[in-house]
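Novice: Okay, predicted coordinates and the sequence, questions at the end:
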Amino acid sequence: MAHHPIDDANLVQAYLTHARVEKRLADRSLTLYRAALQRLLELAAAHGVGLRDVGSHVIRQGVAGMHAAGRSPKGIALVLSGWRGFYVWLGREGQVGSNPVSGVRAPKAGRPLPKALDVDDAVALAAYTDADEDPVREARDACIVELLYGCGLRIGELVGLDVAASAAARGWPDLDDGVVHVLGKGGKRRSVPIGAQALAALGTWLQARAAWAGAVPALFINPQGGRLTPQHIRWRLRQRSARSGLATPVHPHMLRHSFASHVLQSSGDLRAVQELLGHASIGTTQVYTRLDYQHLARVYDAAHPRAGRKPDRG
């Protein structure tokens, strides 16, 4: 089929009109489609073919080019979506016999590493005390940080804790045995050791808690005696991390990640970390080996005399 550039431009314009009028796409979506189809025009021209003659190999090369240029997998997927819709429409119009975008997928997004504090920042946050805060609230918030970082609890596990064991309790701390019993995902129970600092913080909070205690058995309560919500804990933790001087706003899951990566760095025992976190699969826990590698790489780059050195010339 002969290549007529003006025909291609007209095809693109006709499709955009169809998308605006028939599909009633929003202006933002139309802008994205227009940019994607302009890229397709350039790709086809670079291969010396018209839009009707573009094959899947051309589409794949376009994807490879975007990937090499640093475009995100999500961005590439958006472009492919625009191309796919265009060729579906061309097929309905009888302009092409097959869709060259069918079966072409964007590269998989790399699994993002969990954000974890370094050891010094995590310890600084756990050791921080706010002298200007109400003593009862201060004791509560300090205990929350100690249990999140010291035991690696999920936020849902933390708010579900009661003061003591009961038939209705989802979880509770056992100060005599030095463990906290929690109900994790999938109704799976586990027991996590409580470190000396967290035990001390728990003892201080349990004494202070009497000033607020209402009828609820919840371990962590507000001044009215009600059980704390995850949203309130997230808000208090962001405030506390800012006041302690940390550059990064801290959220509860970041302390869980910090717990996991710091235990792994010290012990190297992936299976133990899996048990402590309550992961059903070791594969979920293995992401922390990547965190550990990043830590080792940073230490190497900072400490080794030949790390990152440019080779001498001459």
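Specialist: It's in.
Novice: from here on, contacts and neighbour counts on C-alpha atoms
Specialist: Noted.
Novice: would you list every one of the helices in this structure?
Specialist: 5-21, 27-46, 56-68, 73-92, 119-127, 135-151, 155-159, 196-209, 230-243, 252-267, 270-277, 282-285, 287-303 (DSSP state H).
Novice: Relative to residue 223, which of the ones you listed is closest?
Specialist: Residue 223 sits nearest to helix 135-151 of all those, at 8.3 Å, using CA to CA.
Novice: just the angle between that closest one and helix 119-127, please?
Specialist: Interaxial angle of helix 135-151 relative to helix 119-127 (axes from the mean of the first three to the mean of the last three CA atoms, to 10 degrees): 150 degrees.
Novice: Can you give the contact residues for helix 135-151?
Specialist: 122, 125-126, 128-130, 153-155, 158, 192-195, 197-198, 201-202, 204-205, 208-209, 211, 220, 236-237, 252, 255-256, 258-259, 276 (CA atoms under 8 Å, 6 or more residues apart in numbering).
Novice: What of stretch 43-58?
Specialist: 1-5, 8, 40-41, 62, 95-96, 100-102, 104.
Novice: Stretch 156-168 now?
Specialist: Here stretch 156-168 makes contact (CA under 8 Å, 6+ apart) with 144, 147-148, 169-174, 182-184, 217-220, 227-230.
Novice: And that stretch, what's buried?
Specialist: Across stretch 156-168, burial judged by 16 or more other CA atoms under 10 Å covers 157, 158, 159, 160, 161, 162, 163.
Novice: Repeat that for stretch 8-26.
Specialist: 8, 11, 12, 15, 16, 19, 25.
Novice: The first one: what's its closest spatial neighbour, skipping adjacent residues?
Specialist: Translated: residue 8. Closest residue to residue 8 apart from its sequence neighbours, by CA to CA, 6 or more residues apart in numbering: residue 51 at 6.1 Å.
Novice: what about that neighbour, neighbour count?
Specialist: 26 (other CA atoms under 10 Å).
Novice: same question, residue 305
Specialist: Counted with other CA under 10 Å, residue 305 comes out at 9.
Novice: Next, work out how far apart it and residue 197 are.
Specialist: 38 Å (CA to CA, to the nearest Å).
Novice: what do you get for residue 281?
Specialist: 30 Å.
Novice: cool, residue 50 as well?
Specialist: For residue 50 relative to residue 197 (CA to CA), the value is 70 Å.
Novice: swap in residue 4?
Specialist: For residue 4 relative to residue 197 (CA to CA), the value is 75 Å.
Novice: more neighbours, those two?
Specialist: Shown here are residue 4 and residue 197; by other CA under 10 Å, residue 197 has more neighbours (15 against 11).
Novice: Which residue is the nearest non-sequential neighbour of that one?
Specialist: residue 146 (7.2 Å).
Novice: Check it against this one:
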Amino acid sequence: MSAGAALRPADAALIERYLEHVRVEKRLAARTVTLYGLDLEKLGQFAVQDDVGLTAVQGTHVRRWVARMHAGGRSGRGIALILSGWRGFYAWLGRQGLIQANPVQDVRAPRQPRPLPKALGVDEAVQLAEHVAESDDAWLDARDAAMVELLYGSGLRVGELVGLDVAASDGALQAGRGWIDLAGAEVQVQGKGAKRRAVPLGRQAVAALRHWLALRGQVVAVDAAAQALFIGRRGTRLTAQAIWQRLKRRSLQAGLATPVHPHMLRHSFASHLLQSSGDLRAVQELLGHANIGTTQVYTRLDFQHLAQAYDAAHPRARKR
């Protein structure tokens, strides 16, 4: 350990003994042992700075050091990993009878700010929805277009999309699947927690679904045994993985800078709807969120959009 010379000899010996313990007795990988050593080197540096022996460290010391790491730009996740290494070291010291209590036991890393969901701009979403593939079979393009319209136009989760049937049936109800109702311009889905909800279908989604259903019979004969709305070449229900792959392919073909995944379209649906309506409760209902706190992340996304517009347009926004 490079900082060993700065440590009290007894502390440096304890760290070396612990690293030998995890290497020989716990048989951890060499890379893991190296990472443990780096974490304990940082612990030793803090102890030297505060003139405290490792066996005399208290929770107050550890919290102070966490604050220093956080102020220095270390992420909450990075700090949590360091604390995990320290916690293991002090648990070992406790088993050796060298300390009475683990000073890291009740110390937690700062919470990471929840990352904002990635959403497309309105123009990008429309570009993806209106893209017409040149090389794919007509039925494939019609199917993919209908999937995009449901993901972006109705905010469905990919699992909800996979589970859609052509129409309501006893089998769909028993299996917890959803279905489309073109006459009523809505889609019935079963979301998280087995909760059912009805989501409106926009005019473009209805048109795309009618077009897809007219071509669907080219893939498989429509009968009672083939109720899946979205199917592949073999007539079987599409998987979530297949939908991810098709969306990525379509977004690249459409010329979008970022590959699109299903949840990005759900985020785009929520963000664009909130920007236009400002009705958080309505967005919550349409997304099927049990807690409005989950939906409130889109208010941050909406504010980010407004802040970007301000920075780009207002003469007092920033120096140029």
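Specialist: Structure received. Just so it is clear, the model here is predicted, and its values are computed rather than measured.
Novice: care to give me the TM-score?
Specialist: The TM-score (TM-score structural alignment, normalised by the length of structure 1) is 0.94; 308 aligned residues with a CA RMSD of 1.5 Å.
Novice: returning to what we had before: to which residue of structure 2 is the residue nearest to residue 8 of structure 1 aligned?
Specialist: The alignment partner of residue 51 of structure 1 in structure 2, by TM-score structural alignment, is residue 54.
Novice: The equivalent of residue 9 of structure 2 over in structure 1: neighbouring residues, count only.
Specialist: Here residue 9 of structure 2 is matched to residue 6 in structure 1, going by TM-score structural alignment. Neighbourhood size, residue 6 of structure 1 [other CA under 10 Å]: 10.
Novice: how close does residue 6 of structure 1 sit to residue 45 of structure 1?
Specialist: 12 Å.
Novice: Equivalent analysis for residue 214 of structure 1, please.
Specialist: 73 Å.
Novice: now residue 66 of structure 1
Specialist: 16 Å.
Novice: Which residue range of structure 2 does stretch 102-114 of structure 1 align onto?
Specialist: So stretch 102-114 of structure 1 is aligned with residues 105-117, judged by TM-score structural alignment.
Novice: Quick check: buried residues in the matching stretch?
Specialist: residue 109.
Novice: before we move on, back to that, pick out the most distant pair among the buried residues of stretch 8-26 of structure 1.
Specialist: 8 and 25 (21.4 Å).
Novice: What separation is there between the alignment partner in structure 2 of residue 146 of structure 1 and residue 195 of structure 2?
Specialist: Residue 146 of structure 1 maps onto residue 149 in structure 2 when the alignment is built from TM-score structural alignment. In this view, residue 149 of structure 2 and residue 195 of structure 2 are 22 Å apart by CA to CA.
Novice: More neighbours: which of those two?
Specialist: Between residue 149 of structure 2 and residue 195, counted using other CA under 10 Å, the more crowded position is residue 149 (27 against 12).
Novice: Relative to residue 219 of structure 2, how far out is the more buried one?
Specialist: Distance from residue 149 of structure 2 to residue 219 of structure 2, by CA to CA: 21 Å.
Novice: Adding distance to residue 112 of structure 1, write the buried residues of stretch 8-26 of structure 1 out as a markdown table.
Specialist: Supplementary listing: the buried residues of stretch 8-26 of structure 1 in a markdown table, determined by distance: CA to CA, whole Å:
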| residue | distance to residue 112 of structure 1 |
| --- | --- |
| 8 | 39 |
| 11 | 39 |
| 12 | 36 |
| 15 | 36 |
| 16 | 35 |
| 19 | 34 |
| 25 | 31 |
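Novice: Now do the contacts for the counterpart of residue 77 of structure 2 in structure 1.
Specialist: When structure 1 is aligned by TM-score structural alignment, residue 77 of structure 2 is paired with residue 74. Counting by CA under 8 Å, 6+ apart, residue 74 of structure 1 makes contact with 106, 109.
Novice: switch the cut-off to 10 Å
Specialist: When contacts are counted by CA atoms under 10 Å, 6 or more residues apart in numbering, residue 74 of structure 1 touches 80, 106, 107, 108, 109.
Novice: Stretch 250-263 of structure 1 corresponds to what range in structure 2?
Specialist: Going by TM-score structural alignment, stretch 250-263 of structure 1 sits over residues 260-273 in structure 2.
Novice: Please spell out which residues along that stretch are buried.
Specialist: Those would be 260-273, for stretch 260-273 of structure 2 by 16+ other CA under 10 Å.
Novice: Kindly report the same for stretch 205-223 of structure 2.
Specialist: 205, 206, 208, 209, 211, 212, 213, 215, 216.
Novice: now those as a markdown table including distance to residue 256 of structure 2?
Specialist: Formatted as a markdown table, these follow (distance: CA to CA, whole Å):
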| residue | distance to residue 256 of structure 2 |
| --- | --- |
| 205 | 21 |
| 206 | 25 |
| 208 | 21 |
| 209 | 24 |
| 211 | 24 |
| 212 | 24 |
| 213 | 27 |
| 215 | 27 |
| 216 | 28 |
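Novice: Looking at those, spot the one nearest residue 277 of structure 2.
Specialist: Relative to residue 277 of structure 2, and with distances defined as CA to CA, the nearest of the buried residues of stretch 205-223 of structure 2 is residue 205, at 19.9 Å.
Novice: out of everything not next to it in sequence, what's closest to the closest one?
Specialist: Nearest non-adjacent residue to residue 205 of structure 2 (CA to CA, 6+ apart): residue 149, at 5.1 Å.
Novice: any idea how far the equivalent of residue 240 of structure 1 over in structure 2 is from residue 156 of structure 2?
Specialist: When structure 2 is aligned by TM-score structural alignment, residue 240 of structure 1 is paired with residue 250. Distance of residue 250 of structure 2 to residue 156 of structure 2, given as CA to CA: 18 Å.
Novice: Neighbour count for the two, which is higher?
Specialist: residue 156 (28 against 23).
Novice: For the more buried one, give me its contacts.
Specialist: 147-150, 162, 187, 189, 191, 199, 262-263, 265-267, 269, 286-288.
Novice: For residue 268 of structure 2, see how far away residue 262 of structure 2 is.
Specialist: Residue 262 of structure 2 is 10 Å from residue 268 of structure 2, by CA to CA.
Novice: same question, residue 133 of structure 2
Specialist: Taking CA to CA, one finds residue 133 of structure 2 at 22 Å from residue 268 of structure 2.
Novice: do the same with residue 111 of structure 2
Specialist: Distance from residue 111 of structure 2 to residue 268 of structure 2, by CA to CA: 26 Å.
Novice: What's residue 18 of structure 2 aligned with over in structure 1?
Specialist: Per TM-score structural alignment, residue 18 of structure 2 is aligned with residue 15.
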